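Visitor: Take this sequence and fold it.
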Amino acid sequence: MLVVSVKRPAYILIPFLTLAFGLWTLYHNGPRIIRDNGGFLSSVLSGQQGASSRTHNEVFSASTGDQRFFMIDFGDQQAINPNIIPHPVLENTWIVVAQLLPLPQSSRFAEIACNAVFDNGTLRCVNHAIALPIAPTFGDKCTGDVELLGLNKGPHDARVFYGPRIPYTIYGSNSAFACFGQWVQDFRTLTEWGYEAFGEDDFLQATELQRPPPWGVMEKNWFLFFDQNDQAYLHYDVAPKRVFAKVEANGGVGPDLAVLTASHDEKCMAKFMPTIGPELESIHQTTNSLLVTLCKRSDPSCVADDSNTFIFTIFQHKTYFNFHALYEPYLMLFEQTAPFKLYGISKKPFWISGRGQGIRRAQTEHSHLGQRDIEDEASVPREEMFYITSMSWRVKGQKYHGYIDDVLLVGFGIEDKQPAAIDVVVGDLLRGLGTC
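Guide: Just a heads-up that it's a prediction; the model follows:
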């Protein structure tokens, strides 16, 4: 059993809280209109083949028979926003963590986890997924339009990932500095991990992370990155400008260091970053970071150094079409040495093979969820929402650093209903990279 068993305290259900989250999200993101650049949307809606090859970098699974993504099965529980890391001990086993969909009108939120193995093309829990023992946090900054969010209990939208030494989780919860902030904890303290040495700077307890001002009302999707000496930094924003700072063991941070490379970065972003339209489109970071050396592990002449090894992350261009969210994912690479200048940005987004068939596949592979939980096939839009949430190296024992011929696990949600992932050679994601 992977996850430490804990008894869930009984909470009073708070009416309308879940609705409040939805209303705030709509208020925050706004109804957006997607611009039909290059005719991509028109070709998708009309069912033309090859649309992704003209406007996207299509990537394929390294292991599935049809080269398409695979579903993640949490048994009789529904969860979204998946994270996958290799199990530290068991072979061909992964730890899967996701947000449990709460009961209607509930104020109680949880991240559930299980050990999972591949079974008939699906990554399936081998034990009942249980809640990570993450305690609720409290604050008094949820006022006005977000007042009801102060009643929240439990974590949101966790990211579980490896750093150079250990695994971490970062999650959203009530904050002392904003309505919702970001918290970090050594993931080993939340699981039955096995024996490993713990360091005093490893965030052994839940620690609220801070940021250079100004603060937003709802902070989310911050990620840790690590320099060549394994010093930790926090990256807060990728657009309209980068913001990042050195982080301390107590969650405190130094000044915004992005100003040191802003002139260089702005030129690169102006050249390669997706253009944002006037109708409240947005760009935001979405995954954790990893480190990649731009030569093959299989090549004897490949030697990792600062000139060929870069930190990378996935960010997304978010739009709306007929009040339906669309996310287009891009890769961003930056140097692993200060001042962490941008190295490159994808010239076009990547397209996960099988996108547009996710809910139909879920109906086939997860029939136990029932029609009330999955859209009817006839209503599934071809421009199906895939939201990237996490990435990790697939191989047991591989933590932060990889090479371009290594396989990456990319986790994502489908229409806020189904968790899924694809295992892809990381070099395929790097095709068409525009270098600064």
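Visitor: C-alpha only now, for contacts and for neighbours.
Guide: Fine.
Visitor: hang on, Asp202 packs against Asp186?
Guide: Yes: shown here, Asp202 and Asp186 form a contact pair, counting by C-alpha atoms under 8 Å, at 6.0 Å.
Visitor: now the residue nearest the centre of the chain, what's its secondary structure?
Guide: Nearest to the mean C-alpha position of the chain, by C-alpha atoms, centre = their mean, lies Thr389 at 2.1 Å. Judged by DSSP: H, G, I helix; E, B strand; the rest coil, the three-state class of Thr389 is strand.
Visitor: one more to put side by side:
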Amino acid sequence: MEKQSPTKLTRFFRSLRLSQLPRFYRLVVIPLVIFTAVVVVLRASARRPSTIDLLGGPLAGDLEPSFLETAERRCPAHLAGQTRRIVTSASNPFMTMMRINFMADGALPRFNPSILPLPASADHPYLGFASQVRGSNYELWACELSFGVKKISKRMSMQCATDPVHIPIPITSSSQCLDHHYLALRAGPQVPRAFFSPDGAPLLMYSGNSADDCIGQFVVDLRMYYPNLVQLFPDPPIIYSQPVELRRPGVKQEFEQNWVLMFEHNKTFIHQDLLPRSFSSVGWQTKNLAPKTFNCLASLTANKQAVLHQSTNTLRLSLCEFPCTPTEENTVLVSIVHVKFQEGLHTYFEKRALVTKATFPFDVLGVSPPLHFAGTDEQDLVYAVSLAWDSRSEPRKSRPNVYDFRRSHYVVEPPAEDGAPAEAAAEPEPEPEHKDEPQDEPKQKQDRRVRRAPKKPTPLELREKLYNRNKVLDYTTENRQLDGFESDYYHGYLNDVILIGFGIEDKESAVIDVRASSLVECLKKCNN
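Guide: Next comes the predicted model:
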């Protein structure tokens, strides 16, 4: 029996004599190539849609029945049967999200953006903040933003209209990273979120090294580190003149993140966790004020290895279109939460709108179906960061003096030092009946003087003035200027536009502007 001649492939493998390769290639290069190939195959398999996605079946955690408590919040027929909600842009002709060009520093991306609308008096419509990681150092960068259109594709995007500047948030060291030693090597603000308080103060909340914990949660007024904001928002008092570490009731954790501030009328609360639910007052941070944990939130993570955590700041929303009268019954708080889960080696965030009562104890009313931002790849890690009412879009744009703090009927004047009310402004002196009569000599000399315009205060002087006003009014636990629902910065209506800032794969920044109604359509009611 004749022997078969070896094939070309067999001869090729026989010609490979690995023993003759250098030791470095045999022990390092070849194992590294094999490992890389395995990782690529696993990631490719993880990114394939699962069977439940292809069939379009209901996701674990969808709640029934639909949330139809008010006539204004009906679920449109064409949306009633959908298990996901595609959120589209209100201004982009392509109806998709828009990327943000933060003018990254070389190969270091800037991601996870927060966007603050600026008053009409500002040179540019928006102010943006984004994270940048340099080694183990976390940095915060900011620039003023404007919309633009690409020359060829005509697609809309946001880009820096001013040179980005580094926000010098103070860095502290940590000595309490007992279980996670590597966290002590991190420095700088991690997962920063910029947002407005109800009185219009631009705040920053972030995770950072803590002297008492490993990684703690801090809040600070951005006007302390971005001086232009002092001139644009001169009226709200500066409460957090330096980074203030917040506390959780009960046992502290080494790594604290994703906390949210919630506002009821004139009080501020810190919402730490959704499961089990935990929140406290700024004035009483050691007591858990949450009456119970809602089972409907626990069902969002049922039947899958997932974790539910908070994502964006909250906004106050009246479930009616402007103009209408906001009341306690028709007004809620809305935010976006994440259901975080793993598929293979990849992390995904399922985004849902969470709706709670606008008053203490902020009972959960409903949860939206999973939200998909048009223009994004749902196989990517899409991380929602911030919410803000867009004052440059209708109908909010047409309201008079949207950013005039003095027009609010909630404003109270600071008391005089002796406790007496401030004196009324003196009435102007009546003009003389006979204008041609000669005036006395001192009056004539006074009229001939050149009156100089008052000197414009510097940002530092304005900042000091606001800080002193804060000490007089004692805003630490209570803000007497917000004894009501309406607020130019925190409150809106269904036909107003919300700016959602989000990051993509910790590499890119993007934004989508949506009608508030699109976030709360077809909510699933939470009964307990």
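Visitor: Can you calculate the TM-score here?
Guide: The TM-score (TM-score structural alignment, normalised by the length of the first structure) is 0.76; 353 aligned residues with a C-alpha RMSD of 2.6 Å.
Visitor: still on that earlier bit, per the alignment, the residue nearest to the centre of the first structure corresponds to what in the second structure?
Guide: Using TM-score structural alignment, the equivalent of Thr389 of the first structure in the second structure is Val385.
Visitor: again, but for Tyr343 of the first structure
Guide: Counting by TM-score structural alignment, Tyr343 of the first structure lines up with Leu365 in the second structure.
Visitor: how far away is that match from Pro243 of the second structure?
Guide: Noted for Leu365 of the second structure: a distance of 33 Å to Pro243 of the second structure, by C-alpha to C-alpha, to the nearest Å.
Visitor: between these two, which one's more packed in?
Guide: Neighbours were counted for Leu365 of the second structure and for Pro243 using other C-alpha atoms under 10 Å; Leu365 has more, 21 against 18.
Visitor: how near is the more buried one to Leu354 of the second structure?
Guide: According to C-alpha to C-alpha, Leu365 of the second structure and Leu354 of the second structure sit 8 Å apart.
Visitor: Compare Asp202 and Asp186 of the first structure (neighbour count), which wins?
Guide: Between Asp202 of the first structure and Asp186, Asp186 has the larger neighbour count (other C-alpha under 10 Å), namely 23 against 18.
Visitor: which residue sits closest to that one in space, ignoring its chain neighbours?
Guide: Tyr168 (4.6 Å; C-alpha to C-alpha, 6 or more residues apart in numbering).
Visitor: Was I right to think the match of Thr389 of the first structure contacts Pro113?
Guide: Yes: assessed by C-alpha under 8 Å, Val385 of the second structure is found in contact with Pro113 at 6.6 Å.
Visitor: Please enumerate the shared neighbours of those two.
Guide: The overlap between the contact sets of Val385 of the second structure and Pro113 (C-alpha atoms under 8 Å, 6 or more residues apart in numbering) consists of Arg193, Gly501, Phe502, Gly503.
Visitor: what's the neighbour count on the second one?
Guide: Pointing back at Gly501 of the second structure there. Neighbourhood size, Gly501 of the second structure [other C-alpha under 10 Å]: 31.
Visitor: Quick one: map it onto the first structure.
Guide: Residue pairing (TM-score structural alignment): Gly501 of the second structure is matched to Gly411 of the first structure.
Visitor: With the second structure overlaid, how far apart is the stretch of helix or strand that match belongs to on average?
Guide: For Gly411 of the first structure, the host element (DSSP states H and E) is strand 407-414. By mean C-alpha distance after the TM-score superposition for the first structure, the fitted strand 407-414 of the first structure averages 0.7 Å away from its aligned residues in the second structure.
Visitor: how near is the counterpart of Lys351 of the second structure in the first structure to Ile276 of the first structure?
Guide: When the first structure is aligned by TM-score structural alignment, the residue opposite Lys351 of the second structure is Pro329. Distance of Pro329 of the first structure to Ile276 of the first structure, computed by C-alpha to C-alpha: 14 Å.
Visitor: Tell me which of these two has more neighbours.
Guide: More crowded of Pro329 of the first structure and Ile276, by other C-alpha under 10 Å: Pro329, with 25 against 16.
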